[in-house]
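[1] could you work out the structure for the sequence below:
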Amino acid sequence: MPTSHNLQIFNTTELALPISENTAFKLLEAIQKGEEILFESVEVAYVDEQEIVRINKEFLSRDYITDIISFRYDDDSYDNEGIEGTLYCCLPRIIEQADEFGEDKTTETYRILAHGLLHLCGYDDQTDSEKAKMTELENLYLSLILK
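    Okay, the predicted model is just below:
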């Protein structure tokens, strides 16, 4: 897939990616504007179950499949003016989740992308209230791009 400014998307799976780069970039821009931050460089890598487990083990000491892992690289996590990061998204898991939640796979894929971008902005989801806040923001940003 070609690059859109500060967003690069790679699909290393054998599955068709159910989102468009143009709409993904609109999502990034909506979050950037709404959160008053600047994404300097974001890579999104769609991977299979084996690769997400490998990344999870190697970097987080966790041995299971997850839908997304976010890594932020820029030095100053208190300065949201030049966020750099990589989002590893497990496309088979996202599609499976869509079925579990009764959601279409395109919307679920954008939701997970929004979730990862919000993590790069500094949001966390360790508590019920943090999860609720992230879901509220995901819904807001999805409503702006999926009209």
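[2] use CA for all of it now, contacts and neighbours both
    Will do.
[3] show me what the host helix or strand of Glu136 is packed up against.
    Assigned by DSSP states H and E, Glu136 falls within helix 128-145. For helix 128-145, the packing partners by 3 or more CA pairs under 8 Å, 6 or more residues apart in numbering; DSSP states H and E come out as helix 21-35, helix 105-120.
[4] this one next, for a side-by-side:
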Amino acid sequence: MNLQLDIQKASTEPTPDEEDIRRWITCALAGRRSADSEISLRLVDSEEMAELNGTYRGKHGPTNVLSFPADLPAELELPLLGDIVICVPVVAAEAAEQGKPLQAHWAHMAVHGTLHLLGYDHIDDDEACEMEGLETAILAELNFPCPYRDEHCTEQTGA
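    Okay, here's the model as predicted:
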């Protein structure tokens, strides 16, 4: 699988290296997609994310990550998976508030957004359980800790 990743940095705040972001997204795709993949990733500030969150989700204020899967007819056989938008200051604030290493939280947001592009969701409990279990497993492959409460991770991984 070949990943074409277009990263647009629309924030003046520090962000992870492109190499790290590519590794996180590639790991999220591994075993779940064998075809070539094209993803656009936009790193934004709170104002732009708040506008996107209001427009597309009807929610006030910025959120950490939004995914916009490409809705293309399968017969086109294009590699475009879609777009991911990550809010740089929200990710930094959440990591600090939750006592998580910043790099680990960035990896989680990249993996989370990528899984959404692959069709995973967390609207109902069963979907959330599946998606959170995948996130936990992928992050473990990347040597990051479980992003959820300890007892929740135990449920997800069966440990």
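[5] care to give me the TM-score?
    For these two chains in superposition, a TM-score of 0.83 is obtained (TM-score structural alignment, normalised by the length of structure 1); 142 aligned residues with a CA RMSD of 2.4 Å.
[6] and the gap between the aligned residue in structure 2 for Leu113 of structure 1 and Asp36 of structure 2?
    When the two structures are superposed using TM-score structural alignment, Leu113 of structure 1 falls opposite Ala110 in structure 2. According to CA to CA, to the nearest Å, Ala110 of structure 2 and Asp36 of structure 2 sit 18 Å apart.
[7] and stretch 53-64 of structure 1, what's buried?
    For stretch 53-64 of structure 1, burial by neighbour count (16 or more other CA atoms under 10 Å) applies to 53-56.
[8] which residues touch Ala93 of structure 2?
    If a contact means CA atoms under 8 Å, 6 or more residues apart in numbering, then Ala93 of structure 2 has no contacts.
[9] that one should be in a helix, yeah?
    Yes - if the criterion is DSSP: H, G, I helix; E, B strand; the rest coil, then Ala93 of structure 2 is within a helix.
[10] aligned counterpart of it in structure 1, please.
    Using TM-score structural alignment as the criterion, Ala93 of structure 2 maps onto Glu96 of structure 1.
[11] sorry, back to before: out of the buried residues of stretch 53-64 of structure 1, list just those in strands.
    Members of the buried residues of stretch 53-64 of structure 1 lying in strands (criterion: DSSP state E): none.
[12] need the residues you listed in a markdown table (columns: distance to Asp125 of structure 1).
    Formatted as a markdown table, the entries for the buried residues of stretch 53-64 of structure 1 read as follows, by distance: CA to CA, whole Å:
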| residue | distance to Asp125 of structure 1 |
| --- | --- |
| Val53 | 20 |
| Arg54 | 22 |
| Ile55 | 20 |
| Asn56 | 17 |
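[13] sec struct for Gly85 of structure 1, please.
    Three-state secondary structure (criterion: three-state DSSP) places Gly85 of structure 1 in strand.
[14] that one: neighbour count?
    22 (other CA atoms under 10 Å).
[15] and it, what's its match in structure 2?
    Across the two structures, Gly85 of structure 1 finds its equivalent in Gly82 of structure 2, going by TM-score structural alignment.
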